[in-house]
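# Coordinates for the following, if possible.
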Amino acid sequence: MSYQTLQLAIEGRVATLTLNRPDVRNAFNESMIAEITQAFRELGQHDEVRAVVLAANGPAFCAGADLNWMKKMAGYTYEENRADAAQLADMLRAIYSCPKPVVAKVQGDCYAGGMGLVAACDITVSSEASHFCLSEAKLGLIPATISPYVIKAMGENAARRYFLTAERFSAQEALRIGFVHTVVAADALDAATADIVKALVSNSPNAVKEAKRLVQDVGGQPLTEALIADTATRIADIRSSEEGKEGVRSFLEKRKPGWLG
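Presented below is the predicted three-dimensional model:
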């Protein structure tokens, strides 16, 4: 896999996908959106990859939409705007639905559509120097396409404030509202990300995949008989799986499970 707007490195069981348009603060254009979508679909099917890190080069993580792309959009018809938004939506879904766990490593400012990128990931580690902003309202727009992911990540109450005010807020505030999971000093970002990735790749690959799907399927659902039955089926399925059986056997026999090689 080779890209014009990204860098991809696979080391061991971990793929690191890096946004690589630092001269424009890693802002989106059509090429980057298409390449991110392709990368996550392919990495999701990569047998050797057990976790994906989404990172960025340069001082900013992602500044949202590229200015030249915005200039083009200003002249779009309604149908062209719909098609353009659908491509962004496909990219976010590709990240969110990737069967591998995805860790966002946010080293710099993250604005607008960049917040959608982060929200679609499973775990986010941020530098304490980073800032966040849902800036769309300043431009007469709304963060519609990214909203399903951002609202899941920060909750409705915080979304009411930051969607409406377009305020810039700190990494500590992002931590407080639950948008990011961990905030560390800039020089500790790599180590903190590596610790999380190490935990992910130490676990059963199948269990991690199914646990990710469990959160997505169960979160926010009403507690019904159907949901209870579904969760009972899921645990029966995983207990009966090869990795489920191997995990229990290795625990009882006090040895490492087979997926650790």
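# Please count neighbours and contacts with C-alpha atoms only from this point.
OK.
# Tell me where the chain has strands.
6-11, 14-19, 51-56, 60-62, 102-106, 109-111, 123-127, 131-133, 168-170, 182-184 (DSSP state E).
# Compute the inter-axis angle for the fifth one and strand 14-19.
In other words, strand 102-106. Using axes from the mean of the first three to the mean of the last three CA atoms, to 10 degrees, one finds that strand 102-106 and strand 14-19 are set 50 degrees apart in direction.
# Here is the second sequence; please produce its structure so I can put it next to the first one:
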Amino acid sequence: MSFETLSMENADGICTVRFTRAQAGNAINAAFIAELSAVVDACAAADGPSVLVLHGSAEVFCAGGDFQATAASDVVEDPAPLYELWQRLATGPFIAIACVRGRVNAGGVGLVAACDIVLAESTASFALSELLFGLFPACVLPFLVRRVGVQKAHYLTLSTQAISAAQALEWGLADGVADPVEDALRKHLLRLRRLNKAAVGGYKAHMAGLAGLEAAKPAALAANRTMFSDPAIRAGIRRYVAERKFPWED
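You can find the predicted model right below:
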């Protein structure tokens, strides 16, 4: 398989994905969603890899949605494919691991929160910036709340401030911090790669029923569509892309 936004390597039951849009902050666009979805489909197959490892770049894991693409089009993107990608990461019959270096923002937090295990380097940071643009992270919240609880997700949303890797570990958004992150990954893979894939699939299907991600989906998608259909919000995004000014700035 050839990709535009990522690279993939399979070896010994482990699928390693590296995002390759570093110049764009590994931002999430339609191609990114489609390509990562194809990888997830392959991992979900009975004969597919049992572990999926996601890497960003040294300075940014994922900066969230692609504002450049949003500003360049009047079309409101359907949020369902992204939500469903995260849902399959959270519920699929494989172990999804995010290895985080650098910055994680907005939809990048959703991607991380959807993974089963999050390992980070000490310089990593995590932020929800949506309210700066008159948005809120409707699709991120079901996955984030599952990890950190309602109040911490509420605080991240309202503050729009980044938290450190150490804070993310304390809150449960990260499961381990190590420099380099590969040290923690190697230790985890010693056992994770040996777990029975069918057992993992059964366990995650059971957990999916407890997490309520499917029940949260209609409201999350409806809120996202409403916000991104607002002309004032879209104008603010275009201005930020063109002038790097927030909506309230003169």
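# overall similarity of the pair, as a TM-score.
TM-score of the superposed chains, computed with TM-score structural alignment, normalised by the length of the second structure, equals 0.80; 212 aligned residues with a CA RMSD of 1.6 Å.
# quick one, which of the strands of the first structure is packed in tightest?
For the strands of the first structure, the largest average neighbour count (mean count of other CA atoms under 10 Å) is found in strand 60-62, namely a mean of 31.
# roughly how far is it from the heart of the chain?
Averaging C-alpha positions (CA atoms, centre = their mean, to the nearest Å) puts strand 60-62 of the first structure 14 Å from its chain's average.
# that older thread, format the strands of the first structure as TSV; extra columns: distance to residue 69 of the first structure.
Below are the strands of the first structure laid out as TSV (distance: least, CA to CA, whole Å):
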stretch	distance to residue 69 of the first structure
strand 6-11	18
strand 14-19	17
strand 51-56	20
strand 60-62	15
strand 102-106	23
strand 109-111	16
strand 123-127	27
strand 131-133	20
strand 168-170	23
strand 182-184	32
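# Residue 30 of the second structure versus whichever residue in the second structure pairs up with residue 42 of the first structure, what's the distance?
Aligned by TM-score structural alignment, residue 42 of the first structure pairs with residue 42 of the second structure. Counting by CA to CA, to the nearest Å, the gap from residue 42 of the second structure to residue 30 of the second structure is 19 Å.
# Excluding sequence neighbours, find me the nearest residue to the aligned partner of residue 140 of the second structure in the first structure.
When the first structure is aligned by TM-score structural alignment, residue 140 of the second structure is paired with residue 146. Leaving aside its sequence neighbours, residue 146 of the first structure sits nearest to residue 116 (CA to CA, 6 or more residues apart in numbering; 4.8 Å).
# The counterpart of residue 164 of the second structure in the first structure: what's it in contact with?
Here residue 164 of the second structure is matched to residue 170 in the first structure, going by TM-score structural alignment. Shown in contact with residue 170 of the first structure (CA atoms under 8 Å, 6 or more residues apart in numbering): 128, 129, 130, 131, 132.
# OK, contacts around the counterpart of the fourth one in the second structure?
Same thing as residue 131 of the first structure. Superposed on the second structure with TM-score structural alignment, residue 131 of the first structure falls opposite residue 125. For residue 125 of the second structure, the residues meeting the contact criterion (CA under 8 Å, 6+ apart) are 102, 103, 104, 162, 163, 164, 165.
# which residues in the second structure form helices?
30-44, 67-71, 80-91, 107-114, 141-148, 150-159, 165-171, 181-192, 197-211, 213-228, 231-243 (DSSP state H).
# What range does the last one cover in the first structure?
To tie it back to what came earlier, the one meant is helix 231-243 of the second structure. Under TM-score structural alignment, there's no match for helix 231-243 of the second structure.
# Counting by contacts, list what that helix packs against.
helix 67-71 (3 or more CA pairs under 8 Å, 6 or more residues apart in numbering; DSSP states H and E).
# what's the average distance of the helix it packs on to the first structure?
Overlaying the first structure shows helix 67-71 of the second structure at a mean distance of 1.7 Å from the equivalent residues (mean CA distance after the TM-score superposition for the first structure).
# in stretch 192-206 of the first structure, what counts as buried?
192, 193, 197, 200, 201, 204, 205, 206 (16 or more other CA atoms under 10 Å).
# now swap in stretch 232-245 of the first structure and tell me
Buried-residue list, stretch 232-245 of the first structure, by 16+ other CA under 10 Å: 239, 243, 244.
# and if you look at stretch 34-54 of the first structure?
34-41, 43-44, 49-54.
# do the same with stretch 167-180 of the first structure
170, 171, 172, 174, 175, 178, 179, 180.
# Over to stretch 199-207 of the second structure?
So for stretch 199-207 of the second structure, counting by 16+ other CA under 10 Å, buried means 200, 201, 204.
# Ok, stretch 137-148 of the first structure next?
Neighbour count says stretch 137-148 of the first structure has 137, 142, 143, 145, 146, 147 buried, by 16+ other CA under 10 Å.
# closest to residue 97 of the first structure among the residues you listed?
Using CA to CA, residue 146 is the member of those that lies nearest residue 97 of the first structure, at 14.4 Å.
# looking at it, the closest one is touching residue 114, isn't it?
No. Residue 146 of the first structure is beyond contact range of residue 114, at 9.1 Å (criterion: CA atoms under 8 Å).
# on that earlier part again, please identify which of the buried residues of stretch 34-54 of the first structure is nearest to residue 103 of the first structure.
For the buried residues of stretch 34-54 of the first structure, the minimum distance to residue 103 of the first structure (CA to CA) is 4.7 Å, reached by residue 53.
# Skipping adjacent residues, who's closest to the residue nearest to the spatial centre of the second structure in space?
Nearest to the mean C-alpha position of the second structure, counting by CA atoms, centre = their mean, stands residue 111 at 1.0 Å. In space, and not counting its chain neighbours, residue 111 of the second structure is closest to residue 86: 6.1 Å by CA to CA, 6+ apart.
# wait, doesn't that neighbour sit right on residue 116?
No. With contacts counted by CA under 8 Å, residue 86 of the second structure stays clear of residue 116, the gap being 10.8 Å.
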